[in-house]
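1. below are the sequence and a predicted model for it; my questions follow.
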Amino acid sequence: MTRLEPLPATAPARPRPSPPRVTALLPGLAVTSIVVAVLMLVHHWLPQVSPLLLAIVVGAVVANIDTLPQRLQPGLQFSAKRVLRIGVALLGLQVTVGDIAGLGPGVLAVVVVIVAGGIAGTLWMGRLLGLSWTQRLLIACGFSICGAAAAAAVDGMIDAKDEELVTTVALVVVFGTLLIGLIPLLAGVFGLDARTGGIWAGGAVHEVAQVVAAGGAIGGGALTVAVLVKLARVVLLAPVLAVVGLRVRQQSRGRADAVAPPLVPLFVVAFLGFVVLRSTGTVPASVLGVAGVAQTALLTAAMFALGTGVRIAALRRVGPRPLVLAALSTVWVSAIALAGALLVG
């Protein structure tokens, strides 16, 4: 999808940790489950509040108020990785091939350009800023595809530092939230109709929940168009991960300590399988409803776990350059999306 730079030859391979025992997972999973239950209730009472974004904030606040007990860490790490992948796979049940195709070839071409151009441009700007390849790639994919879920999915395939992932997650929340208010405002200033504004919002905003908020604020038929454009970006997570996996496998050849990731991770295969299954029209509405709630709950759990890794001291250590890249990437992706929306809207 875009040309990726080679991994640094000196980068140590991330060892595969042995799976923790179930009993070690229970404390962290119990705390995570309680938080998810509360946030899902809040979302039920206030549907406009995204439990995913709120979970990141709650996790970050909890982690910075006091040091979390070490016994919680195995369950939190399990949620941030394994639970996240199940949630991403279930995202496939939100997408049908027919809905995506219904956007038309022009809009689909714009979506491809947004993702490919967004990743390429962000990688290039990050290189000029002197950021590591892994930090650049996490920000590029998070801001160009589907936010924290995309960044975490990519993190499972590359040798990124923990603080690089949590930094990306925090930046997704900050800049995606800013776009919720900014894009509807600018859409009105520019005099965009609902369809054009919806394409812009769906192509520019980072998280699915943020897209829903921005599309709803524009009004008219913008919400439906925005969500479909965003889901088209989500579908492109699969080929992007395949490209990343291929590149990492190529770089790992000849290194005795390297562990090559799968070319296409299993959860991506499951995601595509669910897309095909949903597109057949054979899945009952009741099952889709339950799956939708489960997917939201699982991703909320993963976002809370990721949020607990967002520590102010760690963000200070990484310095201002990721913040600068996030700002530049947001402007870049938004500009591509606006140009495409004006062209095909």
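-> Thanks, I have the structure now.

2. please make it C-alpha for all contacts and neighbour counts, starting now.
-> Noted.

3. my guess is Ser144 meets His206, correct?
-> Yes: in this structure, Ser144 is within contact of His206 by CA atoms under 8 Å, at 7.0 Å.

4. higher neighbour count, those two?
-> Ser144 (34 against 31; other CA atoms under 10 Å).

5. comparison target below:
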Amino acid sequence: MSGLALTATIAALAFALRHLPGFTAFSPMILAIVIGMAFHNLVGTPVSAKAGVAFSMRKVLRFAIILLGLQLTAAQVAEVGVGGVALIAATLVSTFAFTLWLGRLIGVERPLAELIAAGTSICGASAVIATNTVTRAPDEDVAYAVACVTVFGSIAMFGYPLLQAGLGLDAHAYGLWTGASIHEIAQVVAAAFQGGQQAGEFGTVAKLTRVMMLAPMVITLGLAARARTTGSGQQAGGAPMPWFVLGFVAMVALNSVVTIPPEAKAAIVTLTTFLLTMALAAMGLETDFRKLRAKGIRPLFLGLGAFLFIATFSLMAVKLLG
């Protein structure tokens, strides 16, 4: 079986598993990386599949990120308001900076710390794999980062609805808090709609606004990687520029001026998720548990620290915004 067919098969299996009791709370991307890791470590990824797996991790991933832009419009960003956008941006930047600082403090390698920072501050697994196009960390780092954002995002998904009443958050404030701080889009939707229809819709829009910030974040990391490479005396071209992210921005612009029929949009969303799921399956197929265990528990503590920071910082900001 070719690598492309293998990743597509795993992605299809992940989609199917979501319909079974006990699996509905997990995104297919998360299920795919787990299946991929199990297959690689129990059966072994065939040598003949390596090229197709690499294609899924690179070309398929980048095309999926471009398509992700069709899930957001400028009008949706406007609904969040200047204050809401500023709050989301401040939360993102502060969380990213805090995570890198904490990573240095507890001795987590910068590439892995960057992936955990991106996944926590922006949009979970999608941000992890997009950021890795410039960070270029080992696949084990990607798997560890995805595991972190999955675990703590899931905790937030179940825990936030229990806190809404005690924190005195109305539907608008609760939606903004979920959208500004929970990791995955699916996790935001699940948690936000527990606060009612208005909270769910606003939380989703806030989260998609946060997803849009993936583009400038990845480009900034690419420029920083180039600067570090040049400063170390290596060739300036050593760190790639994520030009595909500009495609993401172009799709946001297109979606803002062209009305896509609901049926077509639903199909695009499903296709985008499926392609991202294939990319995560490929990551799993390249992940060696022995190397993952060698990372130790420090990155898990980093993920926990990042989660607690983004939850607390965004909540305080929502309270201040009123």
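-> Yep, that arrived. In this text the structure is predicted, and so the values were computed from the model without any measurement.

6. corresponding residue for Thr296 of the first structure in the second structure?
-> Under the alignment (TM-score structural alignment), Thr296 of the first structure pairs with Thr273 of the second structure.

7. please name the residues that touch its match.
-> Residues in contact with Thr273 of the second structure, defined by CA atoms under 8 Å, 6 or more residues apart in numbering, are 28-29, 64.

8. those residues in helices, which ones?
-> Using DSSP state H, 28-29, 64 are the members of the contacts of Thr273 of the second structure that sit in helices.

9. now do stretch 125-132 of the first structure: which range of the second structure does it align onto?
-> Using TM-score structural alignment, stretch 125-132 of the first structure pairs with 102-109 in the second structure.

10. cool, and stretch 269-286 of the first structure?
-> With TM-score structural alignment as the criterion, stretch 269-286 of the first structure aligns to 246-263.

11. which of the residues in the matching stretch are buried?
-> 246-256 (16 or more other CA atoms under 10 Å).

12. roughly how far is that stretch from the heart of the chain?
-> 20 Å (CA atoms, centre = their mean, to the nearest Å).

13. identify all contacting residues around that stretch.
-> 65-75, 212, 215.

14. try 10 Å
-> 62-76, 212-216, 219, 244-245, 265-266, 268 (CA atoms under 10 Å, 6 or more residues apart in numbering).

15. narrow those residues to those that are buried.
-> Applying 16+ other CA under 10 Å to the contacts of stretch 246-263 of the second structure flags 62-73, 76, 212-215, 219, 244-245, 268 as buried.

16. quick one: map Leu192 of the first structure onto the second structure.
-> Match for Leu192 of the first structure (TM-score structural alignment): Leu169.

17. which SS class is its match?
-> coil (DSSP: H, G, I helix; E, B strand; the rest coil).

18. in this structure it contacts Leu163, no?
-> Yes: assessed by CA atoms under 10 Å, Leu169 of the second structure is found in contact with Leu163 at 8.8 Å.

19. now do the end-to-end distance for stretch 69-78 of the second structure.
-> 16 Å (CA to CA, to the nearest Å).

20. wait, what's in contact with Gly237 of the second structure?
-> 225-226, 229-230.

21. nearest to Leu285 of the second structure, out of these: which one, please.
-> Taking CA to CA as the measure, Ala225 is the one of the contacts of Gly237 of the second structure closest to Leu285 of the second structure, at 26.5 Å.
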